[in-house]
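Asker: here are the coordinates; sequence isn't available:
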C-alpha cells in the first residue's frame, strides 16, 4: 500500500516509534490521528506535524485497551480526516517483570499489548472488507519471535501479538486486508531507558539483554522500514536483520537455543555483579 493520500491511526503515537511513524506517514503524503494515553505527548506530536503540514494531524488521548476509546478514535479520524486506511497498533507496556508480576500488571499488559489489537481489528476489518482494502500494522517485538529476558508479561504478550497478526493475515489476506508485524530489538525509546532507570534486577537484565544483542536504532530508522514493508505488502518487519538468523536457529534446534539463552542470561547477570 502506498501511504500517500491515506489516513492512519497510530496508537502510542506520543513518543518513540509511534511518533516516528506518525511523522513519516505525513511526510509521505498521508494524514494521521495520533493516539496516546499521554495527552501532552499526543498533542505535541500533532502540533509539530501540523506546523509543517497544516491540517494533517489530529491528537486524541485515551487508553487504547478500551474498545470504546478505540471506537472514538476511529470515529474522530473518519469525521475529521477521512476513512481510516491504516491502523498502527503500536502502544505497548512492559506490564511487570518476573513471576511476582501482579494480576493487575498481567491484565494491563494483555489489554494493551494484545487485546487492543484484537479490538481495533474487530472494529475496522468488516468495513475494510466492504471497501476491499485496509492495512493493519502490529508492533510486537523481537521478544515475540524469540523471548525477553527478565520481563515475562512482555515476552508472553508479544508472542501473542505476533500470533494474532499471523492469524489476521492468514484469515483476511485474500480479501484485501494487508497485515504487517513489526519485531525490532533495541530502539532508543523511553520504554528501553526505563529498564535501566528502575534499578530492579529483572528490569536492568531486560534492558541490558536488548542493548547488548545488537545496534540500538533510532525510531526514525524503524519508521522507514515500516513504510517500506507496507509498500511491499510484507508481513514480517525486521529492522534488525539478525533477528531472522536467531529465529531460524531457534526453530532448527529448540533445546540448543534455550541452552544458549540460559548462558546468555548468566553472562548478563555476571556483568551486573561486576
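Answerer: Noted; the coordinates are in hand. Here the structure is a predicted model, which is why all the values come from computation and not from measurement.

Asker: okay, CA-based contacts and neighbour counts for the rest of this
Answerer: Noted.

Asker: How is residue 178 assigned, secondary-structure-wise?
Answerer: Using DSSP: H, G, I helix; E, B strand; the rest coil, the structure places residue 178 in strand.

Asker: Please name the nearest non-neighbouring residue to it.
Answerer: Spatial nearest neighbour of residue 178, excluding adjacent residues (CA to CA, 6 or more residues apart in numbering): residue 135 at 4.5 Å.

Asker: Mind giving me the packing neighbours of the host helix or strand of the one you found?
Answerer: For residue 135, the element it lies in under DSSP states H and E is strand 134-139. Identification of packing neighbours for strand 134-139 by 3 or more CA pairs under 8 Å, 6 or more residues apart in numbering; DSSP states H and E yields strand 86-89, helix 116-131, helix 152-172, strand 177-182.

Asker: hmm, try it at 10 Å
Answerer: For strand 134-139, the elements it packs on are strand 7-11, strand 86-89, helix 116-131, helix 152-172, strand 177-182, helix 219-232, strand 236-237, judged by 3 or more CA pairs under 10 Å, 6 or more residues apart in numbering; DSSP states H and E.

Asker: Mind putting the ones you listed into CSV with mean neighbour count and distance to residue 42?
Answerer: Shown next, in CSV, are the helices and strands packed on strand 134-139 (neighbours: other CA atoms under 10 Å; distance: least, CA to CA, whole Å):
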stretch, mean neighbour count, distance to residue 42
strand 7-11, 28, 9
strand 86-89, 26, 15
helix 116-131, 17, 18
helix 152-172, 21, 23
strand 177-182, 25, 21
helix 219-232, 18, 16
strand 236-237, 22, 25
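
Asker: put this beside the first:
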C-alpha cells in the first residue's frame, strides 16, 4: 500500500512514528474526450492569452487574487519554506472527544495509519487506550500543502485518521434556499411515515450496496468492445517543412496587407506659384 505521508503522532509525551495510506479509492470510470471527426484525444494546453503563446510549467508562478485582476505573487522558495516548517512539526493530538459529538458533515477523507520502525509499542498503546475509553483524538496535519483538521480513531484493529473540515469551511444553513419552517402535520401522516421507517430499518451492511451505474457503464463498454465497436486514434501528423514555410509566407503576406503606403499624386507648380495636380 502506497505511503503518502510520513511523520509522528504525539499525545502527551508519547511519540509514535507513523505512515499514512489512503484508506479509500475513487472507482469512477474516467472517460476521455475525443475529437468526433478523427477520434483523437483532445489536448488541453497551458496558454497565455496576453502573450498568445503556449507556456511551459517552469514559466508558471502561483499567486493570490485579492481583487479582480490584482495578484500577490508567491515565490516557490517562500512556499517551500513555509511547507517545510509546518511538515517538520509532529502531529499533536490536542483533545480527546466522543465520535458521536462530530456531525458527519465535517468528515472528508480517510487514511490508514501504520507504525514506522520502532513505533509498534506506542501505536498499540494509543490503539488500546482509544478503544478502552471510546474516545477519538483531534489533531492537525499538513497534507499536500494544506493544513487539515483531523481525527484519530480505531477502525477494527487499525488506527485511522480522517481529515475533517474546519468550521468556517462548512456553509451556514441559513444560506440554504427554500427551507420550510415548521409545517403542521397530521398525526396520521406522521404515524404512517414512522411506520414506513420502522419497516425499512435494518443493520448497516456495506456489502449490500452497489454502484449500479458504474456496473452498467462497464457492461456497455465491454459489450461494445466485444462487438468490435472500437476506434483507434490517428497518429499526430509530423510537421512538414514545406507546409510550414508556406504557412509562414502566407501569414507574412496577411500582415503586410494594407500596410503599403498609397502613392502620392504628383503636383506641378504653375507660373503663378500655385500648385496644380497633374
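Answerer: Cool, got the structure. For clarity, every value in this text was computed on a predicted model and none was experimentally measured.

Asker: So after superposing, what's the score?
Answerer: Once superposed, chain against chain, the TM-score is 0.18 (TM-score structural alignment, normalised by the length of the first structure); 77 aligned residues with a CA RMSD of 5.6 Å.

Asker: Quick check: buried residues in the strand holding residue 135 of the first structure?
Answerer: By neighbour count on 16 or more other CA atoms under 10 Å, the buried set for strand 134-139 of the first structure is 134-139.

Asker: of the residues you listed, closest to residue 10 of the first structure?
Answerer: Nearest to residue 10 of the first structure among the buried residues of strand 134-139 of the first structure: residue 137, at 9.4 Å, using CA to CA.

Asker: give the contact list for the closest one.
Answerer: By CA atoms under 10 Å, 6 or more residues apart in numbering, the residues touching residue 137 of the first structure are 10, 86-90, 117, 165, 178-182, 226, 229-230, 235-237.

Asker: Repeat that for residue 150 of the second structure.
Answerer: Counting by CA under 10 Å, 6+ apart, residue 150 of the second structure touches 91, 93, 106-110, 137-141, 161-166.

Asker: mind listing which of those are in helices?
Answerer: Among the contacts of residue 150 of the second structure, the subset assigned to helices under DSSP state H is empty.

Asker: Narrow those to just the buried residues.
Answerer: Using 16+ other CA under 10 Å as the burial test, these include 91, 93, 106-107, 110, 137-141, 161-165 as buried.

Asker: And the helices in the second structure, which stretches?
Answerer: Using DSSP H, the helices found in the second structure span residues 76-87, 120-133, 187-199, 212-226, 241-256.

Asker: Return the most buried member of these.
Answerer: When you average the neighbours per residue for each of the helices of the second structure (mean count of other CA atoms under 10 Å), helix 120-133 leads with a mean of 15.

Asker: helices and strands around that one, which ones?
Answerer: Using 3+ CA pairs under 10 Å, 6+ apart, the elements in contact with helix 120-133 of the second structure are strand 5-11, strand 14-22, strand 91-97, strand 107-115, strand 136-143, strand 146-155, strand 158-164.

Asker: Distance to residue 269 of the second structure added to those, as a markdown table?
Answerer: As requested, these are exported to a markdown table (distance: least, CA to CA, whole Å):
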| stretch | distance to residue 269 of the second structure |
| --- | --- |
| strand 5-11 | 90 |
| strand 14-22 | 92 |
| strand 91-97 | 95 |
| strand 107-115 | 90 |
| strand 136-143 | 86 |
| strand 146-155 | 82 |
| strand 158-164 | 91 |
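
Asker: quick one, what contacts residue 87 of the second structure?
Answerer: So residue 87 of the second structure contacts 5-7, 81, 141-145, 147 (CA under 10 Å, 6+ apart).

Asker: Most neighbours among those, which one?
Answerer: In terms of neighbours by other CA atoms under 10 Å, those top out with residue 141 at 22 neighbours.

Asker: Could I get the contacting residues of that residue?
Answerer: By CA under 10 Å, 6+ apart, the contact list for residue 141 of the second structure reads 7, 9, 86-87, 89-93, 147-151, 163.

Asker: if I look at it, how far off is residue 19 of the second structure?
Answerer: Distance, residue 141 of the second structure to residue 19 of the second structure, using CA to CA, to the nearest Å: 12 Å.
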